[in-house]
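Colleague: coordinates only, no sequence provided:
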């Protein structure tokens, strides 16, 4: 049986170079995704990402970067599982960019189905937040997940 795979996509009304920088630069990412990052996404680097709603840091291993086209990394996308995330940027007419995100590596079992639901929601939120930040200067994530802190007893 094949591993499960998340597929998400959104079109953003910005040129590919603007979208690419927003994805690889932690200062820009902190406006829609992470609270801070240890460096730019560059091939072979190991980074640390902090999220505003979680106390722990996420370790990110950057696998491949093709400027203005593609970024892939591995991270612990599920407890104890190193998963592959791929972000592909496709220029579209009128200075628009299609952003595709995939994540894969979980088996087709109960834990995998739970992961599929949670992380599909997460990547859809990532894309919507990226679009809101780049097109309107809004940080959709700010305060959006405070309920998670309360549920964890923070």
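Modeller: Done, it's in. Because the structure is predicted, anything quoted here is derived from the model rather than measured.
Colleague: from here on, just use CA atoms for contacts and neighbour counts.
Modeller: OK.
Colleague: quick one: contacts of stretch 124-138?
Modeller: Outside stretch 124-138, the residues within contact range by CA atoms under 8 Å, 6 or more residues apart in numbering are 8-10, 12-14, 19, 22, 31-33, 99, 139-141.
Colleague: please compare the first structure with the one that follows:
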């Protein structure tokens, strides 16, 4: 059995603008991958780096609809495994966008559950930060983590 989660929220901007805030590295670096940034746009078949240290494999990009990513989910060195991240974008009648992020594939063991909880927290924060950034131009993440104040890269618990 694998462990997974789903978080979602409404961003008060058109779907094309919200989608661009995820695939565009300059925008993503403005609210989520703030320390170290995002190395390149999300393009299917590529691997980008977030936070100068985290490789993110881009499996699928359907403009204004869906992004599918994979990255290291956990495990001991040499026994790492990938989790699957699916980001969906749904246009709303009021002109906003409903964003859903699901991550699955965590092992059902103490470390897998712990890592999945940390990433669930991180993706929930990403949605909140994206809302503030896209709607109001505010970067909520700057200085949020003590490691960022010391100039360190985030760990799996602070992504």
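Modeller: Sure thing, it's come through. Fair warning: this is a prediction, and the values are worked out from it, not measured in the lab.
Colleague: got a TM-score for the two of them?
Modeller: Here the TM-score for the pair of chains, by TM-score structural alignment, normalised by the length of the first structure, is 0.88; 145 aligned residues with a CA RMSD of 1.6 Å.
Colleague: picking up where we left off before, report the buried members of the contacts of stretch 124-138 of the first structure.
Modeller: Among these, those buried by neighbour count (16 or more other CA atoms under 10 Å) are 8-9, 12-14, 19, 22, 31-33, 99, 139-141.
Colleague: kindly reformat those residues as TSV containing secondary structure and distance to residue 71 of the first structure.
Modeller: What follows is these, written out as TSV (DSSP: H, G, I helix; E, B strand; the rest coil; distance: CA to CA, whole Å):
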residue	secondary structure	distance to residue 71 of the first structure
8	strand	15
9	strand	14
12	strand	17
13	coil	20
14	coil	18
19	helix	12
22	helix	12
31	coil	19
32	coil	18
33	coil	16
99	strand	11
139	coil	22
140	coil	23
141	coil	22
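Colleague: in TSV, list the residues you listed along with distance to residue 61 of the first structure.
Modeller: Listed next are those as TSV, based on distance: CA to CA, whole Å:
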residue	distance to residue 61 of the first structure
8	21
9	22
12	26
13	29
14	27
19	21
22	18
31	21
32	20
33	17
99	20
139	25
140	26
141	24
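Colleague: isn't residue 18 of the second structure right next to residue 24, touching?
Modeller: No: contact between residue 18 of the second structure and residue 24 fails when scored by CA atoms under 8 Å: they sit 10.1 Å apart.
Colleague: the strand or helix carrying residue 147 of the second structure vs the first structure, average offset?
Modeller: Per DSSP states H and E: residue 147 of the second structure is located in helix 146-149. Comparison of helix 146-149 of the second structure with the first structure after fitting gives an average deviation of 4.9 Å (mean CA distance after the TM-score superposition for the first structure).
Colleague: strands along the second structure, start to end?
Modeller: Counting by DSSP state E, one finds strands in the second structure at the ranges 2-11, 47-50, 54-62, 66-74, 81-91, 97-107.
Colleague: now render those strands as TSV, adding distance to residue 126 of the second structure.
Modeller: Formatted as TSV, the strands of the second structure follow (distance: least, CA to CA, whole Å):
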stretch	distance to residue 126 of the second structure
strand 2-11	10
strand 47-50	13
strand 54-62	16
strand 66-74	15
strand 81-91	12
strand 97-107	10
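Colleague: which residues does residue 19 of the second structure contact?
Modeller: Residue 19 of the second structure neighbours (CA under 8 Å, 6+ apart): 63, 64, 65, 89.
Colleague: count of residues packed around the last one?
Modeller: Just to be clear, that refers to residue 89 of the second structure. By the criterion of other CA atoms under 10 Å, residue 89 of the second structure has 24 neighbours.
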